[in-house]
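*Asks:* how would this look folded up:
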Amino acid sequence: MKMRPSSSSVPTLENAQAVLREVWGYDAFRPLQADSIESVLQQKDSLTVLPTGGGKSICFQAPALCVDGMAVVVSPLISLMKDQVDALVSNGVSSAFINSTLSLSEKRDIAEQIDRGEIKLLYVAPEGLLSDRMLDYLKKSNVSFFAIDEAHCISAWGHDFRPEYRGLRILKHEFPHASVHAFTATASGPVRDDIVSQLGLADAKVMVGDFDRPNLTYRMIRANKRLQQVADIVEKHRGESGIVYCISRKEVERTALALEQMNCTALAYHAGMSDRDRKANQDAFIKEKCDVIVATVAFGMGIDKSNVRYVIHSGMPKSIEHYQQESGRAGRDSLESECVLIYSGGDVVTWKRIMEGGDNAHDNSGALRSLEAMNALCTSPVCRHKAIVEYFGQTYTSDNCGACDVCLEEVELVEDPITLSQKILSGVIRTQERFGIAHNAKVLAGSNEKRIRDLGHDQLSTFGLLADEGVAAARLWIDQLIQQGYLLQTGEYQTISLSESGRRLIRRDGNPKLTVPGVSKSSPRRSVSVDSWDGVDRGLFAALRELRSRLASERNVPAYIIFGDATLREFARCRPDSIERVALIKGVGEKKLEDFGLAFLEAINDYCTTANLQRNVSTVVKVEPVQKREVIRPNAFASFEHFRAGASIEEVAEKMGRAKSTVTGYLQSFLQNEKITDSSAWVDEQTKTKILSHLHLLEEGKMKPMYEFFNGEISYESIRIVLTCKRNAES
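*Replies:* Got it, this is the predicted structure:
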């Protein structure tokens, strides 16, 4: 499809809206898209900051189809280039990429298409674009404008600086008649200024979208058996696409293995893998042959997948910028998605150690401040949406977002936060507001450190006020009072002092929120999470998802390129009965209607006929609760092979060099996971008969009464093995 420019000298926004409907199947632009597109159409340099999922690509793809010539898109990731070009081609847009993966003949074919004026969007890497040969070639071509994607990479103040981006400044000199437009998902004020300066943009219009992602539910959970916490969340989202981020490669491998043991299709992704394996795993995830990808937070994935339903951070990211971008990979289709961050104080220590050993270890004060801000986001009981939005300099006006653990009242708060705050603030006053968080926490907790005694702080009236709670709790509460503005942290040594609101709080004038350390309420699915499932037949959605996966495999493209989850839900909600009604579904453009309309209509017809469902109506489907599933540790999993061969507990303990008690636990995991019903390999028949004959001795499932009845002749382990096999046989 080659779109024609309007008959007027300058294409209008109406032309772009027509393209949006015809190519992408949407009737209206998202917030800020229209402003950004108008800048491109008017050939005025611009910078657009739209959070992940905000629709940045449309801002340069749609106008490229309205103007004469070819738009050149600069992208840093080969995988991202391919995904975007595949998506454009599937929508009937003539586009291509040039990078190191192409053969000489493939590059020659693309050059011939460009010479014939057939390519509307050309994707290139910054290094490839800046070669003399490429620049000379493009000068002979009709370049309409340049779009710099992931533009934060040009700024040393950004979170993903890439030196090769610096050379893009030459574009304004070499192509004086082509406008340049920068796009990024994450950029603070200084980074935005730096992008405009480094690219040499002329009188650039800077547009910043709303950083809030209301369809994302944020949860910050303190680590407690972290691997099990990850497994529980994945189990809740079984069958859905998700990403799990870990700090280290070792943790990535361990987590991926644990999820595989749950019969979850999970694959690892980190920089220590070969390019081939990493690409294969990413392709499997994008094409929905794998539900979960487990990756290091330090490695950019270039994921352009719209239907990621959840993102888990098994460890704290090193900045809010990183967290906003990584968690933002969830819910790019605007459907509800969950973002869970599992953190501990040890994560801060880990990142500081990494920073100290990095190339910029001599100048990491900015990185440390970013880390502290991230830690504050995790530990403070304030609305997560509000905290993220205000971190990026925007105002959040809602009193309750309804989409985070704090506003959903899943965080356990102390009963009398004002009195507790008074104790802490009084302690800061007694140390004359001249010390940092750590020292004040130790004084309040009654530490016996020599420095505290030397300063005479063990004689203060506030010394040991929080002795029962401990240093860690005191530090947590001080952090929370800082985050809420009752305490200030200033100066080179980050000393803490009372703010004006803190001095009012001393007089009980204030409303602080302090959490109970290490305690959180249960985290049920947010009630609104079912809203976009209202009327959706889950069985039909699953059938359409399988069809999508098959079509994607046949075409060797990501599944979401066929149709996104939002479109599949509309199919399963409306259940159209004709190709004309299929065309009315959001996300169905002309090319996709032509390519896939009949296939999906036939699948809907078959399902509705078999299930005797009405057409063009909606039915609310009840969501069943998800059962918790125990995660299996790698060592336990290694024992399964021995138990399958009929080895005894003693034999396995000797082979693995483990204590008998430890191997007994492994056996329990084996019995449950493999659904073993015959206990004879580990318990003799006579003992088994005795146990099964005295089941009436079990009180509310407790084995102690039975154990005491047998007077120790039958072990707890034997009782547990027999009962587990019995339950397996009955399930």
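*Asks:* can we go C-alpha only for contacts and neighbour counts from here?
*Replies:* Fine.
*Asks:* For Ser105, give its distance to Glu112.
*Replies:* Distance, Ser105 to Glu112, using C-alpha to C-alpha, to the nearest Å: 11 Å.
*Asks:* Please apply the same query to Lys423.
*Replies:* According to C-alpha to C-alpha, Lys423 and Glu112 sit 75 Å apart.
*Asks:* So if I had to pick from the two, which one is more boxed in?
*Replies:* Lys423 (16 against 13; other C-alpha atoms under 10 Å).
*Asks:* Distance from the chain centre to the longest helix seen in the chain, please.
*Replies:* Longest helix of the chain, by residue count under DSSP state H: helix 590-611. Relative to its parent chain, helix 590-611 has a centroid offset of 32 Å by C-alpha atoms, centre = their mean, to the nearest Å.
*Asks:* to compare against the first, here's another:
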Amino acid sequence: MLAEAILNDPAQVLRQVFGFPGFRGQQEAAVNHVTAGGDALVLMPTGGGKSVCYQVPALCRTGTAVIVSPLIALMDDQVAALRQLGVNAGALHSEVDPAEARSITRDLIEQQLDLLYVSPERLLSNGTMERLGHLRLALFAVDEAHCVSAWGHEFRPEYRELARIPAMYPGVPRIALTATADARTQADILAALRMDAAKVFVSSFHRANLRLSAEAKVGETAQLLEFLRRHQGECGIVYCGSRAKTERMAAKLNQRGFAAVAFHAGLDPELKRDSLARFRSGEALVVVATIAFGMGIDRPDVRFVVHLDMPDSPEAYYQQIGRAGRDGDPADTLLLFGGQDVAQARHWLAQSAAPEARKRVMRTKLEEMVALTEAVSCRTQSLLGCFGEALEVGCGHCDNCEAPPVTLDATTEAQMVLSAVYRTEQIFGAEHIVAVLRGERTEGVIRHRHDRLRTFGVGAAHVATYWRGLIRQLIARRALDVDTEGHGGLFLVQDEARPILRGEAKVMLRQERAPVVRAERAERSRPGVGGSVGVSLGRGGEPVQASPQQASLYEALRLWRLAEARGQSIPPYVIFHDSVLRDIAAQRPATLQELGQIKGVGASKLERYGRPVLGVLGAPLPAGLVKRDG
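*Replies:* Model prediction:
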């Protein structure tokens, strides 16, 4: 096994195997703690390097490390990446070919595996846990550990069975990892896994490369198309709340010239595999998906995530936008929301069969999500606050920081809305109420004789979008609600509406604004087919604008990587991330030794790809070595 062939020093393993010069943030402390045999709970944002926290100790300790994960795509990517590093890794889950499963099981029994990735269902069946009891185990890692918590947004009952691990494998250290867990969820993870003595390592949840933005829905298809035009030729994910909507929206995008695929749990298995293969291949693809897609996706160059429907909690939102910008480069997010979304989410929660204690927590999280959509201060600060983290100053890169919203005292107008809803018997939708306020003699207004009401025409001074925005914000404030089981009629929520009608509570209206059109960032030159090389790191670590020659070398390296990946049937980013290729193009190493100094080029990859890479760069090659085609 690899761990027996190298020094049991975490820093050496990090350098020799992974090609990284040093640990980041909390990584070193967590790695040293687990390597020494301690239990740990690690909270790091997506892209923060959680996998290093168990992969390095796995190679430093004797035996096989078992990594429990519910995410098939991520397991497969991790195994492929580790094998590229010369690590003997395998995965056991429902989609593994039977012959491959037998081979992996044989390697496991013969103690030839450094790391075994396994789904919780596979771990708990087929005698897997009993088989592991006869082997030397380096550690147990529980990835996506929020799935064990009843308070988490991805609760999976089978994860609770992992509480049996300490009794069955005494003395084997455990590490639980997640990117999303508030204080309540953290405590529940530790209790559910019986990790009372575990040390907790918490990193900042701030993803400085993510730009957060949210807009009220005024025409979601048009808003989405405008957003996508700014990201032409880039890869991204568009989340929808229903399966039917994913297919409908993917069809619309393809009609408009965007390469798009739908993805949801009910899709034909072959279509799902094809869509996932296209996504992993590095293609500039828009995946229109339900939340069945994205969890466990390891592609680093996802440049945007759009939500066409509001997530039900900040944790779910953070997890989903975390799929963007895993490579550290700038990435955009957009959340489109409306009053109907809020009302529908509240209705579904009210109808949930969950225990009342869980529903109370879910209700709190939903209201935090609603408040996040209507935030008038730094949106990043608001999101981090949901995880108990305080950002002292505004992030400077969310929509509210870039263009601070204007708030107006709309108490009088709010009273008009509430009065109009009440006087129309609380059975009509927003469009009808707006027509009454604006004095529009529509067919419905005339038929119901609402042109005779005292509120008819009192709001003629404001445009329809003003009133729709105010109604949406009154729904968010819970002064109004929507009859989702009926015909979508608005009705008053007395506890919140009464103080407004009496003038005892103010209503500050967020003034709607046109989306900010931003100049392209220097880091993001428009890509051609599949990418760009806007800014690279020079030898001193400082940003350097790419020259035409560097850009040409970068594209040549990408073409070589694509051909190599296709030959091995693996995703291109498993060979080298774009950031590694950018650094190679910028520094243009002339020897294997110089190439080996670049971050991300470990010993195994240097041996496997060093000469071909130098060949692409046009560097002198040893005699007799034929230069590969780029």
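*Asks:* care to give me the TM-score?
*Replies:* The TM-score (TM-score structural alignment, normalised by the length of the second structure) is 0.80; 556 aligned residues with a C-alpha RMSD of 3.5 Å.
*Asks:* where exactly do the helices run in the stretch 1-150 of the first structure?
*Replies:* 13-19, 33-41, 56-64, 78-90, 104-115, 126-129, 132-139 (DSSP state H, counting those that start in this stretch).
*Asks:* so which of the ones you listed comes closest to Thr662 of the first structure?
*Replies:* helix 78-90 (44.6 Å; C-alpha to C-alpha).
*Asks:* Quick one: average offset of the closest one versus the second structure, please.
*Replies:* Following the fit onto the second structure, the mean deviation recorded for helix 78-90 of the first structure is 1.1 Å by mean C-alpha distance after the TM-score superposition for the first structure.
*Asks:* Then His181 of the first structure would be within a strand, right?
*Replies:* Yes: counting by DSSP: H, G, I helix; E, B strand; the rest coil, His181 of the first structure is found in a strand.
*Asks:* ok, now which ones touch the one in the second structure that sits across from it in the alignment?
*Replies:* When the second structure is aligned by TM-score structural alignment, the residue opposite His181 of the first structure is Ile175. Listed by C-alpha atoms under 8 Å, 6 or more residues apart in numbering, the contact set of Ile175 of the second structure reads Val34, Asp39, Ala40, Leu41, Val42, Tyr54, Leu139, Phe140, Ala141, Val142.
*Asks:* So which of those sit within strands?
*Replies:* Assigned to strands by DSSP state E, the following of the contacts of Ile175 of the second structure qualify: Ala40, Leu41, Val42, Leu139, Phe140, Ala141, Val142.
*Asks:* May I ask which two of those residues are separated the most?
*Replies:* Val42 and Leu139 (14.6 Å).
*Asks:* ok, Ile506 of the first structure to Pro512 of the first structure distance?
*Replies:* Distance of Ile506 of the first structure to Pro512 of the first structure, computed by C-alpha to C-alpha: 11 Å.
*Asks:* joint contacts of these two?
*Replies:* With C-alpha under 8 Å, 6+ apart, Ile506 of the first structure and Pro512 have common neighbours Ser421.
*Asks:* Enumerate every residue touching Asn263 of the first structure.
*Replies:* So Asn263 of the first structure contacts nothing (C-alpha under 8 Å, 6+ apart).
*Asks:* how about it, secondary structure?
*Replies:* coil.
*Asks:* now it: how far from Ile243 of the first structure?
*Replies:* Separation of Asn263 of the first structure from Ile243 of the first structure (C-alpha to C-alpha): 16 Å.
*Asks:* Was I right to think Ala101 of the second structure contacts Glu95?
*Replies:* No: Ala101 of the second structure is not in contact with Glu95 according to C-alpha atoms under 8 Å; the separation is 9.6 Å.
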